[in-house]
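**Student:** Next input, structure requested:
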Amino acid sequence: MDFNQSLVALSALGQETRLHVFRLLIKAGPQGLQAGEISDALNVRQNTMSANLSVLMRAGLIRNTREGRTIRYFADFDGIRGLLEFLMEDCCGGNADLCKSVLDEIACDCWERVP
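**Tutor:** So this is what the prediction gives:
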């Protein structure tokens, strides 16, 4: 993830509802949640939720798939990993390879892309 995309992602997470959505989708794992389920879980109106989901998608932190008339949302673990790599690229005296093990350690099986 580059500098500008990282700014977009961090800005997206800097709003309370979007941070709650992001954490909820991380918790949901590879099953994700339908848009209505997210709205109900966070007690947010669907049109407001739609706008927040769009911001998180543009930031590369979540993705979606259509299921008939509904849309299911998932945490985009590739995007999350990209943000974490960007944040850690200057650690260890600028030798990011030394920190690769940290990213590998916090990655879980759910980080693999779901079809």
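**Student:** make it CA atoms for all contacts and neighbour counts henceforth
**Tutor:** Fine.
**Student:** where along the chain do the strands fall?
**Tutor:** Ranges of strands in the chain, per DSSP state E, are 33-34, 62-67, 70-75.
**Student:** so of the ones you listed, which one's packed in deepest?
**Tutor:** Highest mean neighbour count among the strands of the chain (mean count of other CA atoms under 10 Å): strand 70-75, with a mean of 20.
**Student:** List the contacts of the closest residue to Gln46 other than its chain neighbours.
**Tutor:** The shortest distance from Gln46 to any residue other than its chain neighbours is 5.8 Å, reached at Ser39 (CA to CA, 6 or more residues apart in numbering). For Ser39, the contacting residues are Arg45, Gln46, Met49, by CA atoms under 8 Å, 6 or more residues apart in numbering.
**Student:** Following up with a second sequence; could you model it the same way so I can compare the two?
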Amino acid sequence: MKEAQALSAFAALAQETRLRIVRLLVTAGPKGLPAGAIAKAMDNASSSRMSFHLSHLEHAGLVLSRRDGRQIIYCAQLDALSELIGFLMRDCCQGHPEICAPIERILTCGCTPTKESADV
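**Tutor:** Sure, this is the predicted structure:
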């Protein structure tokens, strides 16, 4: 990830609603959520407000959208989020891997695989 991309992503995340949307979509997983469900989770935000925030996140490369019939489904762009974390942590230990150990513990997924994920 280049610095300009990281700056765009951080700028998008530096707003409360957009940060909440990304966290919601990360939790939703690859299936994503319809715009209406996202709006409901954001305190029944108006469609114009959601459109503004989702567009901003999509432009920053943090969210992808797809049409499913009459709905637009949004999902977190997990690769971009991983790259953003990688951008921050690149060269963190400078040859001393013990410095990165606490970060590795935080980033290690503690999830128990579900039947759905095993089938994927």
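**Student:** what TM-score comes out when they're superposed?
**Tutor:** Aligned and superposed, the two chains score 0.81 in TM-score terms (TM-score structural alignment, normalised by the length of the first structure); 107 aligned residues with a CA RMSD of 2.5 Å.
**Student:** which among the contacts of Ser39 of the first structure end up buried?
**Tutor:** Neighbour-count burial (16 or more other CA atoms under 10 Å) is assigned, among the contacts of Ser39 of the first structure, to Met49.
**Student:** Among the contacts of Ser39 of the first structure, which are located in helices?
**Tutor:** Within the contacts of Ser39 of the first structure, residues falling in helices by DSSP state H are Gln46, Met49.
**Student:** follow-up on the earlier one: and the residue nearest to Gln46 of the first structure, how far from Leu33 of the first structure?
**Tutor:** Distance, Ser39 of the first structure to Leu33 of the first structure, by CA to CA, to the nearest Å: 10 Å.
**Student:** measure the residue lying farthest from the centre of the first structure to Phe77 of the first structure for me?
**Tutor:** In the first structure, the residue that sits farthest from the middle, by CA atoms, centre = their mean, is Gly93; the gap is 27.6 Å. Per CA to CA, Gly93 of the first structure is found 26 Å from Phe77 of the first structure.
**Student:** Quick check: the gap between Ser46 of the second structure and Phe10 of the second structure.
**Tutor:** Distance from Ser46 of the second structure to Phe10 of the second structure, by CA to CA: 24 Å.
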